[in-house]
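1. got a predicted structure here, sequence first:
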Amino acid sequence: MKIMRTIRLALKNIRSNKLRSALTMLGLIIGISSVIVLVGIGTGATTNITSEVASLGTDILTVSVNTDQGLTLDEVSELSELSGIKQAAPFANVSATVSKGASTGSMLSVLGVDGNYLDVRNYTLSAGREISFIDLDNQSKVCIIGADVSQDLFNNENPVDQTIKIGGDNYTVIGTLTEQGSSMGTNADSMVLMPVTTAQSLAGSGDIKSLYVQTENEDAVNFTQLATENYLKTTLDASSDEISVTTQQSMLDTMSSVQDTLILLLAGIASISLLVGGIGVMNVMLVSVTERTKEIGIRKSLGARKSNILVQFLIEALILCLLGGITGILLGLGVGSAAELLGYTFTYSLNIVGIAFGFAAVIGLVFGIFPAYRASCLNPIEALRMD
């Protein structure tokens, strides 16, 4: 019952100074809402990237060659015959102007691929056919276009068997991709695919320095990674620094590590506001002790013990911080929801919300203990003399 009376008295004192109490809580509200918003948006961003990496499949190896001379198609075919490898899909990036008829056209990402690329990347065709080995052998001027390219160039017409210009040359559209969206910074809907041999001719280079390798099963990933590295080192006479063979799992582990570091960084930055808010609480409580010195003297002269005064002011500081904490949490969740409407991904964690609320309680105890102790140590006779 004594605790309930103390809580009611604390609430009465807080209500009697509404503006001061609100300004005192402001630092905590900003700090806690900042923690929730920044960590939520940071977590959402890294979760999106992680899901994009995972969507490639954990049985995929990404190979990059940084030597002067890359692989040939025959060497890629030889690589795909290694034990544990299901298929290899080389690709080469080329930038070229894509247009239809006499239109000006626009610069798009043109990717040279073979027949395995769509299967490895889990892309599907909405119409037409895939690139065949005949297209590769003949360096055929054919292409597959993404959904956005199809809409921009042909509106609602069927683009299959029609002609577009790539780099000033005519290419026949043999297929269109279903809408894929953006993944890992690559927007397949705005992409044009052509035979890798044709792309090499367009770029003036016959080297293959990038490819995906799909393993026969997920259990063979580590074995296949080592076998691929050894093959590249032997074939290209390359060092470990000149080749890169990464698994999706290693990328996921890296993203997890980055996410943890990002969350700690953002939480640390936002926690500065909490520290400032805590200092504000202590300052206001010290002012409150000074203003209520005579009240403290009267209570002590009527028999209040030192512990009663200590608990009263400590509970008042704690309630002040908890109210700020609850308001900050609600504000943070509200701002996070608004951020989602603006296109950001906001992923809030109950653990972070709980930690933020607990931190508010800790601030109330830590920064309230000194004013409370100072109030409890006042001499009742001297306190009664105060005006």
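-> In hand now; what should we look at? Residues are numbered from 1 along each chain as shown.

2. only C-alpha atoms for contact and neighbour calcs from this point on.
-> Noted.

3. strands along the protein, start to end?
-> Using DSSP state E, the strands found in the chain span residues 60-65, 85-99, 106-113, 125-128, 142-145, 163-166, 169-177, 182-183, 186-187, 191-195, 210-215, 243-247.

4. ok, structure two:
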Amino acid sequence: MFKESVTIAVNALLGNKLRSVLTMLGIIIGVGAVIAMISIGMGVRDKVQSSIAGLGSNLIMVSPGAVKSAGVRQAAGSNTSLTIKDAQAIARDVSDVNAVAPTVSRQYQIVAGNQNWNTQVQGTTPEFLEVRNMNVDVGSFFTNQAVDARDRVAVIGSTVAQSLFGDANPVGQTIRIDKSPFRVIGVLASKGQSAGGGDQDDVILIPITTAQERLMGITYVQMISIQAASEEVIYGVQAEVAALLRARHGLTNDQGDDFTVRNMVSVMETAATTTDTITLLLGFIAAISLLVGGIGIMNIMLVSVTERTREIGIRKALGARYQNILMQFLIEAVVIGVLGGVIGIALGVGSSAVIASIAGWNTVISPLAIVAAFAFSVAIGMFFGIYPARKAALLDPIVALRYE
């Protein structure tokens, strides 16, 4: 009986092809929209997480606090409380630390021959590459000897290299930073765009001592980047760093920190929570069209029951029971949901690929989203098909046979 009911349902749908397609359209669009929207949301999440992870593995960042003058606190990072010796003490005294890299930075106009470019110049140490997961593509990075000697050497990002030298090899060339000559010894491997939309390749790295004494005329550092041994110990390292710096800066219990310690784990967790919420919202908005499709199924099934009233009466007169009529129309509604779901899956996957190709967005097809959308489409067909099917099954056979 089940096989026969499926055959009857398919024949009924094929007998009204246009009406059946229009009925399934709501389910098709709904399933496709759910899959496409969730793939976009998950793509955004992966892009943000990869960008944050690209800043460094198990990264902890220590920045100066805010200056307080006459009861008024200035902007965050305006203090000058951190020094290279603080970074050295962290590397020496804090356990579970792989590498520490102090940095200073400032915007400068860069000149190379008849070309110029305005970019960020960062003074740092050789450990910066390990802490920030960076690599040198061409040439080499400066050494600790260059830091001690305050050498005028520079490693430039790929954006800077292209802007100043085009397709020529920059290694060995001379650039001027604030009118001071520097020899290019390497080009960084491209890292692309950051989560905040900035160009991570638009940077020049020089020895921190050179930056402090030959360019900026400062003795403090603006950031200390720390790579913890693993993600599991990152909060313990963060607490040790805070305790060490408080002791080094002579802060008493009633005094607040003159620095800020942050880790990228909390940033990634916050970003993941935000993007997951956005993905869920997009999925719910798209799922509304599935409900509209379900209403369409109910509407068309009610029409079908009305059109086939005499047929129902004949079946009942020949011995069809309540369960047989109910199953027949319920299967017809479920078939609409199944066919609409299958076509909708193809539409959603195709739409995600088109969006990724044309708009350049990162999309991630989720098998769970596909299964959930398909199951929901079948459930919608069943739910909205129950009332029309029950109405057909409850028809009085005598009244049905008299129906014109």
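-> Structure's in. What do you need? Everything quoted here is computed from the prediction, not taken from an experiment.

5. with mean neighbour count as added columns, please give the strands of the first structure in CSV.
-> Listed next are the strands of the first structure as CSV, based on neighbours: other C-alpha atoms under 10 Å:
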stretch, mean neighbour count
strand 60-65, 22
strand 85-99, 21
strand 106-113, 19
strand 125-128, 15
strand 142-145, 26
strand 163-166, 20
strand 169-177, 21
strand 182-183, 14
strand 186-187, 13
strand 191-195, 27
strand 210-215, 23
strand 243-247, 19
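
6. and these: which comes nearest residue 269 of the first structure?
-> Minimum separation from residue 269 of the first structure across the strands of the first structure (C-alpha to C-alpha) falls at strand 182-183, 30.0 Å.

7. how big is the offset of the closest one relative to the second structure?
-> Its matched residues in the second structure lie on average 3.9 Å from strand 182-183 of the first structure after superposition (mean C-alpha distance after the TM-score superposition for the first structure).

8. can you give the contact residues for that strand?
-> If you take C-alpha atoms under 8 Å, 6 or more residues apart in numbering as the criterion, strand 182-183 of the first structure is touched by 52, 188-189.

9. same check on stretch 191-205 of the first structure?
-> 90-94, 108-114, 131, 135-137, 139-146, 149, 206-207.

10. same thing with stretch 36-43 of the first structure?
-> For stretch 36-43 of the first structure, the surrounding residues in contact (C-alpha under 8 Å, 6+ apart) are 259, 262-263, 266-267, 270, 329, 332-333, 335-336, 344-349, 352-353, 356.

11. in space, what's closest to the alignment partner in the first structure of residue 400 of the second structure - neighbours in sequence excluded?
-> In the first structure, the residue paired with residue 400 of the second structure is residue 383, using TM-score structural alignment. Excluding the flanking residues, the one nearest residue 383 of the first structure by C-alpha to C-alpha, 6 or more residues apart in numbering is residue 297, at 4.7 Å.

12. hmm, that neighbour is touching residue 376, no?
-> No - between residue 297 of the first structure and residue 376 there is no contact under C-alpha atoms under 8 Å: 9.8 Å.

13. tell me which residue lies nearest the centroid of the second structure.
-> residue 45 (1.7 Å; C-alpha atoms, centre = their mean).

14. excluding chain neighbours, give the residue nearest to that one in space.
-> Excluding the flanking residues, the one nearest residue 45 of the second structure by C-alpha to C-alpha, 6+ apart is residue 275, at 5.3 Å.

15. contacting residues for that neighbour?
-> 41-42, 44-45.

16. which of the residues you listed sits closest to residue 164 of the second structure?
-> Distance to residue 164 of the second structure, by C-alpha to C-alpha, is smallest for residue 44 among these, at 32.6 Å.

17. distance-wise, check residue 316 of the first structure relative to residue 102 of the first structure.
-> Separation of residue 316 of the first structure from residue 102 of the first structure (C-alpha to C-alpha, to the nearest Å): 77 Å.

18. between the two, which is the more surrounded one?
-> Legend: neighbour count by other C-alpha atoms under 10 Å for residue 316 of the first structure and residue 102, higher for residue 316 (25 against 7).

19. what sits against the more buried one?
-> Residues in contact with residue 316 of the first structure (C-alpha under 8 Å, 6+ apart) are 7, 10-11, 14.

20. residue in the second structure matching it?
-> Using TM-score structural alignment, residue 316 of the first structure pairs with residue 332 in the second structure.
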